[in-house]
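J.: With the input below, show me the fold.
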Amino acid sequence: MLNKFTDFIKLYCKSGDGGAGIIHFRKEKFGPDGGDGGKGGNLLIRGNNKLFTISHLKYKKHIIAENGKNGGRNRITGSNGKDSIIEVPIGSIVKDIYNNIIIEILNNNEEKILLFGGKGGKGNCHFKNSLCKTPFFSEKGESGKELIFVLELKLLADVGLIGLPNSGKSTLISMITSSKPKIDNYPFTTLNPNIGVLNYKNFKKIVIADIPGIIKGASKGKGLGFEFLKHIQRNKIIFLIISAEVIYYKKNYNIIINELNFFDKKILKKKRLLVISKSDLLDQELKYEIIKELPKFEKYIFISSFSKEGLYELIYYICNILS
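T.: Coordinates of the predicted model:
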């Protein structure tokens, strides 16, 4: 299946060359009047909160800013080259080829310069002096910088939905946001993170990410979850989702907790809620048996995307923490 979600890409980037200063002489007594070259365009990166993936750069891996124009007669300076701007989602990281972080974009419209354009060269009007009144030389423009960057995306979602395959994550995000993920009754129907936006009353928009199901050993590279676990690192809240259909609730809970702990211990320090999905399959007696099996320190809630049980309380929980 084609993977439409792109969160890692290499880019060849080059800022613009500076324009050359020119050699020119006026016929009058004033002599040399060659103008300076314009400055080369910078190469910038800018955050855009309407983007959630870097797939738009997948087939545009060479990004080059415009060169500055050459100078003109009558000491006219050439025009500067246009900057080239790379639009990226909030949460994007720029690294060098040695995996060192250079820039992080964490805010909408945040703009940073990756490469400065080359300076324009001086025209021959600058080199006239008492010893050389007719200079037949000028400067070339400074070359632009060129580097290969690694662009990586870690989703800056407010809420992350984490659980084993078929736990009901995609159904939940489809119920409380405008996201319409693929939903089916077999493992790994979610092959890419799904992003949804919750607009609740006058509250600010809340970004929710559904991470592909993780399995035992995901932190070591098994299944699909490992590739996307990094997207949980910036979530403010995490929901641990366990389906009411499973037999061993504590075992499923421990698998999720252990994989998160192996991957990044800091994740477990975030605000979190244990969500038992598909609760319409349970009666009160079964709910009580599940509660007895769950860790005492975990906050929990029963929800059903079918009967709508617990959905309002879930939304209220999110808004209360983020307010």
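
J.: alpha carbons only for contacts and neighbour counts from here, please
T.: Will do.

J.: where do the helices sit along the stretch 151-300 of the chain?
T.: For the stretch 151-300 of the chain, applying DSSP state H, counting those that start in this stretch gives helices covering 169-176, 225-228, 249-263, 284-293.

J.: TSV please, covering those helices and showing distance to F306 and mean neighbour count.
T.: Shown next, in TSV, are these (distance: least, Cα to Cα, whole Å; neighbours: other Cα atoms under 10 Å):
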stretch	distance to F306	mean neighbour count
helix 169-176	9	22
helix 225-228	26	21
helix 249-263	21	17
helix 284-293	17	12
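
J.: do you know which of the ones you listed lies nearest K14?
T.: Nearest to K14, of all the helices of the stretch 151-300 of the chain, is helix 225-228, at 29.9 Å by Cα to Cα.

J.: Now the second one, please; I'll put the structures next to each other:
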Amino acid sequence: MKLVDEAEIEVIAGNGGNGCVGFRREKFIPLGGPDGGDGGDGGSVWLVADENLNTLVDFRHERRFRAQRGQNGMGRQMYGKGGEDLFITVPVGTVVTNVETDEVIGDLTAHGQRLLVARGGKGGLGNMHFKSSTNRAPRQATPGEPGEQRTLKLELKLLADVGLLGFPNAGKSTFVRAVSAATPKVADYPFTTLYPNLGVVSVEPHRSFVIADIPGLIEGAADGAGLGAQFLRHLQRTRLLLHLVDIAPMDGYEGVEVMSPVEQVRAIERELERHDPGLLAKPRWLVLNKADLMFEDEARERAQAIVAELGWTQPWFLVSALGREGTWPIMQQVMGFLDRQRHAEAEADEDASA
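T.: Sure, this is the predicted structure:
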């Protein structure tokens, strides 16, 4: 399924019901006192995170959501029925922003988490509340309050443990196919990946992690060039980045000249820093891909030269994603890294709660 990662919707909470003006009228009691009941509260609008959803595409077709109005109050001190709340399901990882104020209302990061986005109006008061010693027959009641109305921007940030980044045609989609059951489109032209793809890597029973492939970046991505800039947000939640580089790029593509592997790495580092310096500070391993296009010794020498020129200090690997050569050892090391990260986070949480 194509992943739609942004949507704009309008949410309208229900108005409160009006209070009632009524008087007690029974046999032998022709002039009873006021007995108008209160109006019911309007229904509120909630967003609910659902781990079974992975796209905001449904909101491209339906953009307006309205909760139920509260019932008006009635005579005999009968209160109006409250309007039913409206629950809208969204994918886990959805960030909700108020379009008018640009304020982030909430971030839904766990299955079942709820977020109140529009509160229903309070019901009006019936005339029984206005009786006094000087006003025995009040004809006063209050209308229900209007429900909140907001325009919301929904922005999906994938909850992946590992993120792939690299230039178009670096082999990211092929790499995801090689290490997981995901089947992103693969072809010999740039920008094959138009939407983020998720794959689950199962290292052994009950030990797995999620890997995300985003559209390739090019120089100027932070200013909107290419397709990847709008998806960089998906890397913000990851614990580790795998930076894929074509070890021997042969051709450029329309509007972009060919760049050496070292130039590609440095160009993407500049884009990451411009978009969010926190991304550049994340652990990032270098994966030199397409080793199958050279003789083994030649590929190894070229990889070592690239690493030396970059002054690379983090882990690096030489692989052929197409031939699935060298990919599995990376996944095992990634799993070990994530296990250590999660263990450290759990210990930090225990220390904080102690």
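
J.: returning to what we had before: quick one: which of the helices of the stretch 151-300 of the first structure is nearest I90 of the first structure?
T.: helix 225-228 (16.4 Å).

J.: In the second structure, which residues correspond to the closest one?
T.: Helix 225-228 of the first structure corresponds to residues 228-231 in the second structure, going by TM-score structural alignment.

J.: And the helices of the stretch 151-300 of the first structure: which comes nearest L44 of the first structure?
T.: With Cα to Cα as the criterion, L44 of the first structure lies closest to helix 225-228 of the helices of the stretch 151-300 of the first structure, at 26.9 Å.

J.: To what extent does the closest one diverge from the second structure after superposition?
T.: Superposed on the second structure, helix 225-228 of the first structure shows a mean distance to its aligned partners of 1.9 Å (mean Cα distance after the TM-score superposition for the first structure).

J.: what does stretch 312-321 of the first structure give?
T.: Superposing on the second structure and averaging over aligned pairs (mean Cα distance after the TM-score superposition for the first structure), stretch 312-321 of the first structure comes out at 1.9 Å.

J.: now for L155 of the first structure: what does it line up with in the second structure?
T.: Under the alignment (TM-score structural alignment), L155 of the first structure pairs with L158 of the second structure.

J.: Excluding covalently adjacent residues, which one is nearest to its match?
T.: Using Cα to Cα, 6 or more residues apart in numbering and skipping the chain neighbours, the partner closest in space to L158 of the second structure is H234 (5.1 Å).

J.: helix or strand for I321 of the first structure, which one?
T.: In this assignment (DSSP states H and E), I321 of the first structure forms part of helix 311-322.

J.: List the contacts of that helix.
T.: In this structure, residues lying in contact with helix 311-322 of the first structure by Cα atoms under 8 Å, 6 or more residues apart in numbering are V159, I176, F203, I237, I301, I303, S304, S305.

J.: which residues in the second structure does it match up with?
T.: The aligned range for helix 311-322 of the first structure is 327-338, by TM-score structural alignment.

J.: Pull out the buried residues from that stretch.
T.: Across stretch 327-338 of the second structure, burial judged by 16 or more other Cα atoms under 10 Å covers T327, I330, M331, Q332, V334, M335, L338.

J.: now swap in stretch 191-199 of the first structure and tell me
T.: Buried residues in stretch 191-199 of the first structure, counted by 16+ other Cα under 10 Å: L191, N192, P193, N194, I195, G196, V197, L198.

J.: Tell me which two in the residues you listed are the farthest apart.
T.: L191 and L198 (21.7 Å).

J.: any idea what G196 of the first structure aligns with in the second structure?
T.: When the second structure is aligned by TM-score structural alignment, G196 of the first structure is paired with G199.

J.: For its match, give me its contacts.
T.: The contact partners of G199 of the second structure, by Cα under 8 Å, 6+ apart, come to V176, S180, A181, A182, V210, I211, A212.

J.: What is the nearest of those residues to G75 of the second structure?
T.: V210 (59.2 Å).

J.: just checking, the closest one touches V162?
T.: Yes: between V210 of the second structure and V162 there is a contact under Cα atoms under 8 Å: 6.4 Å.

J.: Of these two, which one has the most company?
T.: For the pair V210 of the second structure and V162, the greater number of neighbours falls to V162 (23 against 17), based on other Cα atoms under 10 Å.

J.: ok, that one - contacts?
T.: V162 of the second structure neighbours (Cα under 8 Å, 6+ apart): F209, V210, I211, A212, L235, T238, R239, L240, L241, L242.

J.: From L165 of the second structure, how far off is the fourth one?
T.: Counting by Cα to Cα, to the nearest Å, the gap between A212 of the second structure and L165 of the second structure amounts to 9 Å.

J.: before we move on, what about the second one?
T.: From V210 of the second structure over to L165 of the second structure the distance is 15 Å, taken as Cα to Cα.

J.: same check, this time on the fifth one
T.: As defined by Cα to Cα, L235 of the second structure lies at a distance of 9 Å from L165 of the second structure.

J.: Need the residues touching each of the two.
T.: In contact with both L235 of the second structure and L165: L241, using Cα under 8 Å, 6+ apart.

J.: quick revisit: which of the contacts of G199 of the second structure are buried, as a ChimeraX select command?
T.: Entered in ChimeraX, the line below selects the buried ones among those, by 16+ other Cα under 10 Å:
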select :176,180,182,210,211,212
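
J.: residues near the residue mapped onto A291 of the second structure from the first structure, how many?
T.: Using TM-score structural alignment, the partner of A291 of the second structure in the first structure is S279. S279 of the first structure is flanked by 24 other residues according to other Cα under 10 Å.

J.: mind listing what S279 of the first structure touches?
T.: By Cα under 8 Å, 6+ apart, S279 of the first structure lies in contact with A244, F302, I303, S304, E309.

J.: ok, and those in the second structure?
T.: Retained contacts for these in the second structure, judged by both residues aligned by TM-score structural alignment, their matches' Cα atoms under 8 Å, are A244, F302, I303, S304.
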